[in-house]
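# pasting the sequence and the predicted coordinates here, then a few questions.
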Amino acid sequence: MRYKILEKVSLFKGFFKFEGFTVQHDTFKGGSLTINRELLERGDAVAILLYDKHYDEVLLIEQFRIAPAVRQDNAWMIEVVAGMLAEGEDKVECAIRESIEEAGYAPSNVQYLGKTYASPGGTSECLYMYLGFVDKDKPVAEGGGLDEEHEDIRSFWVSREEAVKMAQDGRINSSVPMLTVMLAFGVNGVIS
């Protein structure tokens, strides 16, 4: 299957970029289709679940998010540490930097879990997920986010089992944190 980008236009440039595309692609029935699509360009990101194996606990964060707020849903979302990759930045170094900024911990061992597209029908953002091992008794910073990024982040520890339950019962209701917990610790499927 092939595709060709026929046209790309800038629709808006602010904190994020919004671009329009005209694309021609092969169809499953044979032939081709020409479509117009808009895309939010926001760069790639990392997410890291911090884990203390001595206590068998994970660190989760909570912060205000505009998307659920405008839907009149709970605007304070439970998540894992995450952040945007700077251009040319190493993904693991970004995960460690974000861990220090948001949670106050510097993981000593970081394991890759996988990658996912946030919402491939509307944004190019690709997220790289990691598990980071820390000692909860040895924070290296205060955490809570950066003032210059207007972050207000609360971090808290829960048991590994509780984190999995939170992903299953919807208390963690953002896809990347949910997937990160599932990839790190596994979840029993509906069909076993």
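Happy to help now that I have it. Fair warning: this is a prediction, and the values are worked out from it, not measured in the lab.
# contacts, neighbours, all on C-alpha from now
Will do.
# strands along this protein, start to end?
3-13, 17-26, 32-41, 45-52, 57-64, 76-79, 81-84, 109-117, 126-133, 154-159 (DSSP state E).
# ok, which of those comes nearest Arg97?
strand 81-84 (9.0 Å; Cα to Cα).
# hmm, back to that, winner for burial among the strands of the chain?
Most buried of the strands of the chain by mean neighbour count (mean count of other Cα atoms under 10 Å) is strand 45-52; its value is a mean of 25.
# list the contacts of that one.
Outside strand 45-52, the residues within contact range by Cα atoms under 8 Å, 6 or more residues apart in numbering are 57-60, 80-85, 91, 94-95, 99, 107, 125-136, 176-177, 180-181.
# next one: stretch 64-78
Stretch 64-78 is contacted from outside by Leu60, Ile61, Glu62, Gln63, Asp152, Arg171, Ile172, Asn173, Ser174, using Cα under 8 Å, 6+ apart.
# comparison target below:
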Amino acid sequence: MKNIHILDTKVLSDNWYTLKKVSFEMTGTDGAKSILEREAYDRGNGATILLYNKDNQTVVLTRQFRLPTFINGNDTGYLIESCAGLLDQDNPEDCIRRETEEETGFRIEQVEKVFEAYMSPGSVTELLYFFVAAYSNDMKLHDGGGLEEENEDIEVLELPLEKALEMMKSGEIRDGKTIMLLQYAQLKGLML
């Protein structure tokens, strides 16, 4: 294990989330010490979920605009994703229940945590908690779409799992968390 000592932290931006420049000393495996600087974007931790229906062999996903993808060449900027949100002050389970209802319109009670992962550890501090949950039509309270006060404009998609897997292969689905959950559903046989 490398010894890390933080030497200095400067806040570069505290607008949407917090971007920090961190200077630190690191002792390598050979015992040599190096002083390095890195930037880290702190947006808090989050949770994501794949809703699945065994009877209908379907999953619920969302589509919404993501500026960074647009800047990086995604022609429309819209991504198909699993429902997700930041924890804020909630624990991961309460967060994902809240986000599921806000974004998809489904009220779910039983969620299963399947794993957690850092999605972009070279620059973003976020730890993402991954969940799956069964859903049925009687759990639908409203159309979903997100919160107006958060300027969310989310389209809810109910797709056959097989179609979602094909969309992943064709590049129509390119969101990392969604790909991980779809592969989890396939590997674990959630629809069996």
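Received, thanks. These numbers were taken from a predicted model, which means no experiment stands behind them.
# TM-score for these two?
The pair, once superposed, lands on a TM-score of 0.91 when counted by TM-score structural alignment, normalised by the length of the first structure; 186 aligned residues with a Cα RMSD of 1.5 Å.
# quick one: closest of the strands of the first structure to Gly143 of the first structure.
Here strand 154-159 is closest among these (Cα to Cα), at 8.1 Å.
# quick one: distance of that closest one to the chain centre.
When distances are taken as Cα atoms, centre = their mean, to the nearest Å, strand 154-159 of the first structure is centred 17 Å away from the chain's centroid.
# leaving out sequence neighbours, find the closest residue to Gly122 of the first structure.
Of all residues not flanking Gly122 of the first structure in the chain, Leu39 sits nearest, at 5.0 Å (Cα to Cα, 6 or more residues apart in numbering).
# next one: that neighbour from Pro68 of the first structure, what distance?
Between Leu39 of the first structure and Pro68 of the first structure the computed distance is 20 Å (Cα to Cα, to the nearest Å).
# next one: Phe15 of the first structure
From Phe15 of the first structure to Pro68 of the first structure the distance is 19 Å (Cα to Cα).
# do the same with Ala167 of the first structure
Applying Cα to Cα to Ala167 of the first structure and Pro68 of the first structure gives a distance of 17 Å.
# more neighbours: those two, which one.
Comparing Ala167 of the first structure with Pro68 by neighbour count (other Cα atoms under 10 Å), the higher total belongs to Ala167, at 22 against 13.
# the more buried one touches Met178, doesn't it?
Yes - counting by Cα atoms under 8 Å, Met178 is a contact partner of Ala167 of the first structure at 5.2 Å.
# and Ser136 of the second structure, how many neighbours does it have?
Ser136 of the second structure has 15 nearby residues by other Cα under 10 Å.
# map it onto the first structure.
Aligned by TM-score structural alignment, Ser136 of the second structure pairs with Asp135 of the first structure.
# chain neighbours aside, what residue packs nearest to Asn173 of the first structure?
Ala167 (7.0 Å).
# repeat that for Phe21 of the first structure.
The nearest residue in space to Phe21 of the first structure (Cα to Cα, 6+ apart) is Lys8, at 4.6 Å.
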